[in-house]
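# 3D, please:
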Amino acid sequence: MTLALRMIAGAIAPMALAAPAAAEHLEPRNACSAMAGADEFRMTLVTAVANRDAEMLQTVVDPDILLDFGGGSGWREMRARLDAADYRLWDELDTVIRLGCDRAYQDSLVMPYYWGQDFGDMDAYGTYIVLGADVPMFATAKGESRIARLRWEAVEAVGFFDMVEGNREAPLWEVQTRNGKRGFVDHTLLRALVDYRLIAEQRDGGWKITTFVAGD
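Purely as a prediction, here's the structure:
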């Protein structure tokens, strides 16, 4: 796949990358083991990231890796961003690995796990993943009157564009579940659907990370 095609593939909404299963409970899991060589790839990646070993990491990175939609690409640029304060890609890789692995379009391997799921008509920009199995939802922005408990699921931010303009620092964000329930959730337990994701593809008989981007 050319760099231009990878940019298109990375930019399209998650539902276009989806496996048939609908996105319901999105607990991190490894659904990649059935793919030949995937476990070995993941072990190398996990070891490299845990030890902050750039040389080992390079062995599973495509030389032309896509890093953003503004022209950032290639191993040299990725190496510079691993520790850079503006990117901290070591930390981002660590987070993505912990969120599981799934099989997606054209037999690609994707992390986090939920990037292989179907989010239907949910707005990619305003969708967040609840990070936890017992996350309380409150009736008010002050955290009063718990009305539900959420479990590793996708929710949509209410008034998303207003939130972007000035309310992102509020402790609790108003969200709506897929069944229409509205309430307020601790924003530190929400991860944007379009936050960092990793795509790996078969290259020369082994898996290589061809995309590691955030945004859409």
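# Please make it C-alpha for all contacts and neighbour counts, starting now.
Will do.
# Identify the residues contacting the spatially most central residue of the chain.
Closest to where the C-alpha atoms of the chain average out (C-alpha atoms, centre = their mean) is Arg197, at 4.0 Å. Shown in contact with Arg197 (C-alpha atoms under 8 Å, 6 or more residues apart in numbering): 96, 110-112, 115, 211-214.
# ChimeraX command for the buried members of those residues?
Selection of buried members from these for ChimeraX, criterion 16 or more other C-alpha atoms under 10 Å:
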select :96,110,111,112,115,211,212,213,214
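# Include secondary structure and distance to Glu153 when you put the contacts of Arg197 into TSV, please.
Output for these, formatted as TSV (DSSP: H, G, I helix; E, B strand; the rest coil; distance: C-alpha to C-alpha, whole Å):
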residue	secondary structure	distance to Glu153
Val96	helix	16
Val110	strand	18
Met111	strand	16
Pro112	coil	13
Trp115	helix	12
Thr211	strand	24
Phe212	strand	23
Val213	strand	22
Ala214	coil	20
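# Count the residues that sit near Asp39.
14 (other C-alpha atoms under 10 Å).
# Leaving out the residues flanking it, which one is nearest to it?
Excluding its sequence neighbours, the residue lying closest to Asp39 (C-alpha to C-alpha, 6 or more residues apart in numbering) is Ser33, at 5.7 Å.
# where do the strands sit along this structure?
For the chain, strands defined by DSSP state E occupy the ranges 61-66, 102-103, 109-111, 127-130, 135-138, 146-150, 154-157, 172-176, 182-186, 190-192, 197-203, 206-213.
# Could you export the ones you listed as CSV, including distance to Asp91?
Shown next, in CSV, are those (distance: least, C-alpha to C-alpha, whole Å):
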stretch, distance to Asp91
strand 61-66, 16
strand 102-103, 20
strand 109-111, 14
strand 127-130, 19
strand 135-138, 24
strand 146-150, 26
strand 154-157, 23
strand 172-176, 24
strand 182-186, 22
strand 190-192, 15
strand 197-203, 13
strand 206-213, 13
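# please give me the structure for this one as well, since I'd like to look at both together:
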Amino acid sequence: MIKNICLGILCFISVQLSAQGEFYPPKVEISDYTLSKFLTELTLAVGKKDKDFILEHLDPNILNSFGGDGGIEEFKMYWDFNAESTNFWEVMENILLIGGPSFDASKDKNSYYLPFTFTDWPDQYDAFEHYLVLGNNVNVRNKPTTENSEVLGQLSYQIVKISDPDGEILSENNDWLNITTVDNGLSGYVYGKFLISPIGYRLGLIKTENGWKINMLVAGD
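From the prediction side, this is the model:
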């Protein structure tokens, strides 16, 4: 009897440890047809790089940064929106691909924010020091390269701490980042495109008399 209880406790601990730091995308449920329709239209517009659609659906007081005054003209300047080299489309595509939270779980039915890595981030993990490994079976390597490097392990939707070997937090502009799992069980390099910061770019939408509008596109804190 005691042996069975001990085995049960060990199994429970094993499950808890294996689940530590896991953060999977939520099941997205959107009962508001106008919002789901707008998200579809927005996704198509981003794919076609439809500037007119974006400008028509910006809130007049859109927040572009935490240091600016906001507004559509500031938006155009901030993103260099008329230039072919603007990275606006890439940023928007990444946000939409990551996806948002369940709209139906929100108390405010007149606003929606995404990605879920911003809205649902677990409080116990410092947003400035941790990222999410977004993907299944993402390789962790012993060197920041795919050439002549060893795969130390793989991670799927795990929250990890970002640092270099000396403990300094790295910029998300690096192609490869040094990571350590939250249980300190695995350290190595992960390619940057698989790492998402909870305080990276996020998108805010509000419901107005004229339909849904983009009222926020910011990064940082």
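# tm score of chain vs chain?
The TM-score (TM-score structural alignment, normalised by the length of structure 1) is 0.73; 191 aligned residues with a C-alpha RMSD of 3.1 Å.
# about what we covered before: which residue lines up with the residue nearest to Asp39 of structure 1 in structure 2?
Residue correspondence to structure 2 (TM-score structural alignment): Ser33 of structure 1 is matched to Ile30.
# Would you confirm that that match contacts Phe103?
Yes. Counting by C-alpha atoms under 8 Å, Ile30 of structure 2 touches Phe103, with 5.2 Å between them.
# So between those two, which is more surrounded?
Between Ile30 of structure 2 and Phe103, counted using other C-alpha under 10 Å, the more crowded position is Phe103 (21 against 14).
# how close does that one get to Leu114 of structure 2?
10 Å (C-alpha to C-alpha, to the nearest Å).
# Residue most distant from the centroid, structure 1?
Ser145 (30.8 Å).
# That one contacts Gly183, doesn't it?
No. Contact criterion C-alpha under 8 Å: Ser145 of structure 1 and Gly183 do not qualify, at 9.9 Å.
# and among the strands of structure 1, the most buried is which?
Among these, strand 109-111 has the highest mean neighbour count (mean count of other C-alpha atoms under 10 Å), at a mean of 27.
# angle of the longest helix seen in structure 1 against strand 197-203?
In structure 1, taking DSSP state H as the definition, the longest helix is helix 38-50. Helix 38-50 of structure 1 runs at 130 degrees relative to strand 197-203, counting by axes from the mean of the first three to the mean of the last three C-alpha atoms, to 10 degrees.
# Report the buried residues of helix 38-50 of structure 1.
Result for helix 38-50 of structure 1 [16+ other C-alpha under 10 Å]: buried residues 38, 41-42, 44-46, 48-49.
# Average offset of that helix relative to structure 2?
With mean C-alpha distance after the TM-score superposition for structure 1, helix 38-50 of structure 1 departs from structure 2 by a mean of 1.3 Å once superposed.
# Need the counterpart of the residue nearest to the centre of structure 1 in structure 2.
Under the alignment (TM-score structural alignment), Arg197 of structure 1 maps onto Arg202 of structure 2.
# Please apply the same query to Arg79 of structure 1.
Mapped onto structure 2 by TM-score structural alignment, Arg79 of structure 1 lines up with Lys76.
# Which residue in structure 2 aligns with His187 of structure 1?
So, by TM-score structural alignment, His187 of structure 1 is matched to Tyr191.
# And that match, how close does it get to Gly68 of structure 2?
From Tyr191 of structure 2 to Gly68 of structure 2 the distance is 32 Å (C-alpha to C-alpha).
# ditto for Leu10 of structure 2
54 Å.
# now Val140 of structure 2
Distance from Val140 of structure 2 to Gly68 of structure 2, by C-alpha to C-alpha: 38 Å.
# Next: Leu177 of structure 2.
Distance, Leu177 of structure 2 to Gly68 of structure 2, by C-alpha to C-alpha: 30 Å.
# My read is that Lys49 of structure 2 contacts Asn87, right?
No. Contact criterion C-alpha under 8 Å: Lys49 of structure 2 and Asn87 do not qualify, at 11.0 Å.
# ok, and what's touching the helix ranked longest in structure 2?
The longest helix of structure 2 (DSSP H) is helix 2-19. Here helix 2-19 of structure 2 makes contact (C-alpha under 8 Å, 6+ apart) with Asp183.
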